[in-house]
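J.: Sequence and computational prediction follow.
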Amino acid sequence: MSTSFLKDFVKNGRKIYGAAYNYRNPSGDVKDQIKEPVLFLKAPSDYITEGNPIVIPPGYILMEELELGVIIGKTCKNVNVKDALDCIGGYCIALDMTAVSEWKKAISQKTPWTTSKTFDTSCPVSSFIPKEVIKDPDNVELFCTVNGQPQQDGNTNKLVFSATELISFISRYHTLEPNDMILTGTPPSPGTVKEGDIIEGGIKGGVTIKFFVKSNL
């Protein structure tokens, strides 16, 4: 798949998968971690790019979760982990905006996470990052600040399931297509945001993003 086509992943992508609980705890102890990926979906209409605000829906409390996004470069189904790297066409920096108020309600009631994960402006992203820019998706230093104050810091080498493992797992059940995106998981420690906040972050020494937060009044 040509890079020029993948540059328009926001317009052309049909699926956004997210991986929950996918960073090891701060001690690095994985014995109590999940046994297989915990996944959720966002709608492609949730995408926004820089210059557009993150809008807080009425009654919601939002939390920012900065992540490395993996852009699928070719159709893949039942792909092995060792072959999954070839399915990656590029990357992006993404924010998985989560309505923590709705998420806590869903957890307590044992109901789906849908309204906490997918809503307008809940998937802010950078422009397309060519595959060759990131030599190893399993060793990417990520950071996030809110109003200039450090909020998140971590490396994708602490993912419970790597990008290629996520691709392999998802492709068992869902054919992945060019321009689909996988949110790989967020490092410690995401925080809540409010109207007027400025979220910045990205790859240390690399691509960064900046988004403003506003209320839907």
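T.: Yes, it's here. Residues are numbered from 1 along each chain as shown.
J.: only C-alpha atoms for contact and neighbour calcs from this point on.
T.: Will do.
J.: Secondary structure element holding the residue lying closest to residue 40 once chain neighbours are set aside?
T.: Spatially, and ignoring its direct neighbours in sequence, residue 40 is nearest to residue 18 (5.2 Å; CA to CA, 6 or more residues apart in numbering). When elements are assigned from DSSP states H and E, residue 18 belongs to strand 16-20.
J.: Just the angle for the following helix or strand past that strand relative to strand 16-20, thanks.
T.: Next helix or strand after strand 16-20 toward the C-terminus (DSSP H and E): strand 38-42. Angle of strand 38-42 versus strand 16-20, following axes from the mean of the first three to the mean of the last three CA atoms, to 10 degrees, is 150 degrees.
J.: so how far is strand 38-42 from its chain's centroid?
T.: 10 Å (CA atoms, centre = their mean, to the nearest Å).
J.: Following element in sequence after it, please.
T.: strand 47-49.
J.: Residues in contact with that next one: which ones?
T.: 10, 54, 120-127 (CA atoms under 8 Å, 6 or more residues apart in numbering).
J.: Now the two most distant members of those residues.
T.: Spatial extent of the contacts of strand 47-49 (CA to CA) is set by the pair 120 and 127 at 18.6 Å.
J.: Next one for the comparison:
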Amino acid sequence: MSEIFAAAAPVTVPIAHSNDCFAVRRIYCIGRNYVEHAREMGGEPDHQSLVFFNKPTDAILYVAPGMVGQFPYPPSSNNVHYEMELVVALGKRGRDIPVERALEYVFGYALGLDMTRRDLQAEMKRQGYPWEIGKAFDHAAPLGPIHRVDEIGHCQQGAIWLKVNDVEKQRADVSQLIWPVAQAISYLSTLSELVPGDLIYTGTPGGVGPIVKGDLMIGGIEGLGEFAVKVT
């Protein structure tokens, strides 16, 4: 049998300080993983339940160091929000991973933005429908290069921040994650087998808000530097 259409090229992300690339298999995203963000979204922090959703791999918008990524304002929305996040890249296959071994599965870390069509998400929630439409759209996952864990260590603490047009909107510390990286990996591995190439967007601090065309977002995490994304 022959293919009717050519298969899509795999989505790859450069690895920092290397000529190698990381082939992305699946993107998991964690919601309401900082106390203040959980509250601003109308809920209370709950360590007993992890909220997660997926984005398609082709939603990645790679942002190279020293460059400004171009984020096209998406259609069908008038209320698009930024969400600055620590991203975990997995390098080992596993299922039912114990918390105490979970960090062994981390290949590296990266800067990421979980862009959200908040109005569409809110309407789907109001109707009791899945709200993938608010999260899974073209260019919805800006991502910087992946930094190998054997070069930078594990990102278990350090400032995370985002500025819009040089005005700080978000600031927290990754140590404030309700579900830290190891616990998130362990839990997700009970639901699906995790595979090299999987990414986990770990959640955003409080202070999320709207962007408009022309805005410049600059986000960073201690130990990973910063990246810039302009809304076009």
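T.: Now that the structure is in, tell me what you want to look at. Please read all numbers here as calculations on a predicted model, not as lab measurements.
J.: Give me the TM-score for this pair.
T.: Put the two chains on top of each other and the TM-score (TM-score structural alignment, normalised by the length of the first structure) is 0.88; 207 aligned residues with a CA RMSD of 2.2 Å.
J.: dump the residue contacts of the spatially most central residue of the first structure.
T.: In the first structure, the residue lying closest to the centroid (CA atoms, centre = their mean) is residue 183, at 2.9 Å. If you count contacts by CA under 8 Å, 6+ apart, residue 183 of the first structure has them with 16-19, 67-70, 94, 96.
J.: Name the secondary structure element that contains the closest residue to residue 12 of the first structure other than its chain neighbours.
T.: Closest residue in space to residue 12 of the first structure, ignoring its immediate chain neighbours: residue 179 at 6.1 Å, by CA to CA, 6+ apart. Using DSSP H and E, residue 179 of the first structure sits within no helix or strand.
J.: sorry, back to before: same list as before, the contacts of strand 47-49 of the first structure that is, but in a markdown table and with distance to residue 154 of the first structure included.
T.: Shown next, in a markdown table, are those (distance: CA to CA, whole Å):
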| residue | distance to residue 154 of the first structure |
| --- | --- |
| 10 | 25 |
| 54 | 23 |
| 120 | 27 |
| 121 | 24 |
| 122 | 21 |
| 123 | 20 |
| 124 | 19 |
| 125 | 18 |
| 126 | 18 |
| 127 | 21 |
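J.: Out of those residues, name the ones that lie in helices.
T.: Counting by DSSP state H, the contacts of strand 47-49 of the first structure place residue 10 in helices.
J.: Please list all residues in contact with the equivalent of residue 90 of the first structure over in the second structure.
T.: When the second structure is aligned by TM-score structural alignment, residue 90 of the first structure is paired with residue 108. Counting by CA under 8 Å, 6+ apart, residue 108 of the second structure touches 88-90, 146-150, 154.
J.: Swap in 7 Å and give it another go.
T.: 88-90, 146-149 (CA atoms under 7 Å, 6 or more residues apart in numbering).
J.: mind checking how far the helix or strand hosting it is from the chain centre?
T.: Assigned by DSSP H and E, residue 108 of the second structure falls within strand 106-113. Computed by CA atoms, centre = their mean, the chain-centroid distance of strand 106-113 of the second structure equals 8 Å.
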